[in-house]
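>>> sequence and predicted structure, then a few things I'm wondering about:
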Amino acid sequence: MAENTEVVVIGGGYAGVMAANRLTQRDDVTVTLINPRRTFVERIRLHQLVGGSDDAVVDYAKILADRVRLTVDTVTRIDAAGRRLTLASGGTVDYDYLIYAVGSGSADPRVPGAAEHAYPLADLEEAERLRPVVAAAPASAAVSVVGAGPAGIETAAELAEAGRTVTLVCGGVLGPYLHPRGRRAVARRLAELGVTVLDGPDTQVTEVTREAVRLADGRELPSEVTIWTAGFGVPDLAAQSGLSTDALGRLRTDETLTSVDDPRIVAAGDSAAPSDLPFRLGCQSAVQLGPQATETVLSRIAGANPTPIDVGFAGQCLSLGRRSGVFQFARRNDVAISLYLGGRLGGKVKEFVCRSTVWQLAYEARKPGLRTWWVKDSKRGQLLRAKHGEVPDTADRAA
């Protein structure tokens, strides 16, 4: 009888769950998922947790294949040479192949006072800490949301719809990803909700105090609750373990998501930097990269050459309270176009996306490997040639 191959997935987010579920299509593969929490976090609903309309968690039993062994712990070191992981609990886990899907979180704000007086909002624990703070604040309390990406826009809208006095401090352009038409639609809805939007280069935050936010142009905004959504970072596990990472800390890989240091380590999701040309952080790329990371591992187990990744985008969807939203369409290479859906229809599309993303995870658990629906970005090859002079060599390396 053939010996089982031990594959360990670090991280139980969108990419990690997709990867772990797909691994179960082979009976001779033993799958372990290591995650610090017992429940799956819907990061795209964290603003709803803060606003009180959702708990943003799903039981792993609903989305994880029965054959996946869930270990609730945190990996503190990867010993690539020994193929062994050290856990925070003091234990160790050996592996034959490793899928690195640790995701992303809040970045160090590097702004005086932000770490002490602002509330980050990138993971479940941060959202759970912020929720009672918002609930306890008087209805008239000034709330500042720093950062004008999806998390900032959605949080500002959610709280304003609940009757809060909210200022959205952009530090630049409102919704940098959006096409100008989509941006105007978002701005109109925020104005309807009573959100004060401060954008432009002079709105960079220079200091946060207990009661105020100071801007580059000298303005001081009263702020009894300051929420920080500006920027994301990734855990430093790979770098601390001696693996090659990019400037943000993402694991450097080739176009098959294989680590440039070790053919037994494959990355997926926000923590992957394929060919030093990573994709936009978020669940849209994660649910595609997770199963494709698994296909690389399964190819190596079978002694075949893994296939280069294919990731395409449809756009960006934003909820603007519970009754409205914007779906910004984009080309497959992740460039926004003038077409968008707004209003109630945009809100319904956003809710459909949230629900369907969890459905995708559960579907992969039930029927691993059946769906290969990811769209292709024909422009990536051109970008790679422009960046590196030629398409990176994705030939298999001896394991």
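Nice, I can see it.

>>> going by C-alpha atoms from here, please, whenever you check contacts or count neighbours.
Fine.

>>> helix, strand or coil for the closest residue to Leu64 other than its chain neighbours?
Closest residue to Leu64 apart from its sequence neighbours, by C-alpha to C-alpha, 6 or more residues apart in numbering: Ala365 at 5.5 Å. Secondary structure assignment for Ala365 (DSSP: H, G, I helix; E, B strand; the rest coil): helix.

>>> residues contacting Ala365?
If you count contacts by C-alpha atoms under 8 Å, 6 or more residues apart in numbering, Ala365 has them with Met18, Asn21, Arg22, Ile63, Leu64, Ala65, Asp66.

>>> try it again at 10 Å.
For Ala365, the contact set (C-alpha atoms under 10 Å, 6 or more residues apart in numbering) comprises 17-25, 61-68, 359.

>>> PyMOL command for the buried members of these?
In PyMOL, this line selects whichever of the contacts of Ala365 come out buried by 16 or more other C-alpha atoms under 10 Å:
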select buried, resi 17+18+19+20+21+22+23+24+25+63+64+65+67+68
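
>>> check it against this one:
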Amino acid sequence: MMNANVEVVVVGGGYGGVMAANRLARRDGVSVTLVNRRPDFVERIRLHQLVTGSDDAVEGFGEVLGGNVRLVVDAATRIDAAARRVSLAGGGTVSYDYLIYAVGSGAADPGVPGAAKFAHSVSDLEGAKRLRSALAAAPATAPVTVVGAGPTGIETAAELAELGRKVTLVCGNVLGPYLHPRGRRPVARRLAELGVTVLEGPRARVTEVTRDAVQLDDGRVLPSAVTIWTAGFRVPDLAARSGLRTDTEGRLLTDATLTSVDDVRIVAAGDAAAMTDRPFRMSCQAAVQLGAGAAATILRRIAGRTPAPVRLMFAGQCISLGRNGGVTQFSYLNDRANPLRISGRLGAKVKEFACRFPLNQLASGARKASSRASHGDSAARLETPQPKPRTTPSDTRRGA
């Protein structure tokens, strides 16, 4: 039997954090508080669509978070593991019996002269909105440079080119490094159809960014009215600032059950977790599994049982290439790409399904958690954002 009134605090309201909160909130005797610095859930995998106006990439927490989860809109500044307390930027604190560390990730410091000052990011909501404004202010014929040939760079370049922008994609080495060579071909073909100039090779690396240009390692200078940096991610330094052990990238070090190597009361989920002997790719696909795994670990501990190692299984990677094209690169369960892929309009449909699926998972989890609340649970939200109609800045339909 579970002990009554176990308080769980989830820090971070992304895919992993919301998945974990909903799973925990379904159980009697568990009260859940979600701390998130924004009042809405951000569909991070759609931020490139926000830039071009085909989606707003935001969903109300009322749609994806259980009605019995207490929502605190604030930023966590420190975790006091000894006192089991989280300090907030607004001056308050939240106490916990167990904590889920799900702070996510953001854009990495490029480490290239001028990049931090002149390049834009599409890794978070605020950065994507600033980029949208910068593009709106630039002439339609102005050259745009996207740096980074991972999924975010490819999707952003294709989305902008489909609108008629003159786009150069600087790969730094190879286009789509995760992709199987057979999956890379349709990506390159679609980018060419859209008019994207793709620069590959070991010397296709940016060495400096200025207000209106990008300089490459081979000496070339590319005119660039708007430069977008998509290479690399970093995690917040909350764990390190709180005295918890992290890996070299700042991710909280955990064992195979996602439990912090420093404290059995702290469990990690999402991009900010690093299992010491089982590395995984930062992704939405991993986050939803890690969120469920983190919740399972805590529920087992509350019940006095030994947590089970978390197993991650991957299906592949979906890449949108504008609204009318896409490539789905399938993988083995260990996330190694295999030769199978789907491309073209069908690839775009699979990508759209892949974007909708995790949101539907969260919404389903919210309904299940809320059904417990409707049967007498007394937990209440600090804030309860009202569900809003699904709209976009320039269209009332989702991009397909």
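Sure, I can see it. This is a predicted model, so every value here is computed, not measured.

>>> and stretch 106-113 of the second structure, how far from the chain's centre?
The offset between the C-alpha centroid of stretch 106-113 of the second structure and the centroid of the whole chain comes to 17 Å, using C-alpha atoms, centre = their mean, to the nearest Å.

>>> count the residues that sit near Ala128 of the second structure.
Applying other C-alpha atoms under 10 Å, we find 23 residues neighbouring Ala128 of the second structure.

>>> confirm that it sits in a strand.
No: read with three-state DSSP, Ala128 of the second structure is helix and lies in no strand.

>>> was I right to think it contacts Ala119?
No: contact criterion C-alpha atoms under 10 Å: Ala128 of the second structure and Ala119 do not qualify, at 11.8 Å.

>>> common neighbours of these two, please.
Taking C-alpha under 10 Å, 6+ apart as the criterion, Ala128 of the second structure and Ala119 both touch Ile228.

>>> let me see the contact set for Arg264 of the first structure.
Per C-alpha under 10 Å, 6+ apart, neighbours of Arg264 of the first structure: 7, 80-81, 83, 95-99, 258, 296-297, 300-301, 397-399.

>>> what residues sit buried inside stretch 25-41 of the second structure?
25-26, 29-37, 39-41.

>>> rewinding a little: out of the contacts of Ala365 of the first structure, which ones does the second structure keep as well?
Compared against the second structure with both residues aligned by TM-score structural alignment, their matches' C-alpha atoms under 10 Å, the contacts of Ala365 of the first structure retain 17-18, 20-22, 24-25, 61-68, 359.

>>> ok so, going back, taking the contacts of Ala365 of the first structure one by one, which sit in helices?
In this view, the contacts of Ala365 of the first structure that belong to helices under DSSP state H are Val17, Met18, Ala19, Ala20, Asn21, Arg22, Leu23, Trp359.

>>> just flag the most distant two among the residues you listed.
The largest distance within these, taken as C-alpha to C-alpha, falls between Leu23 and Trp359 and amounts to 17.8 Å.

>>> from Val32 of the second structure, how far out is the counterpart of the residue nearest to Leu64 of the first structure in the second structure?
For Ala365 of the first structure, the aligned residue in the second structure is Ala366 (criterion: TM-score structural alignment). Counting by C-alpha to C-alpha, to the nearest Å, the separation of Ala366 of the second structure from Val32 of the second structure is 13 Å.

>>> coming back round to it: closest one of the ones in helices among the contacts of Ala365 of the first structure to Cys317 of the first structure?
Using C-alpha to C-alpha, Trp359 comes nearest to Cys317 of the first structure of those, at 17.4 Å.
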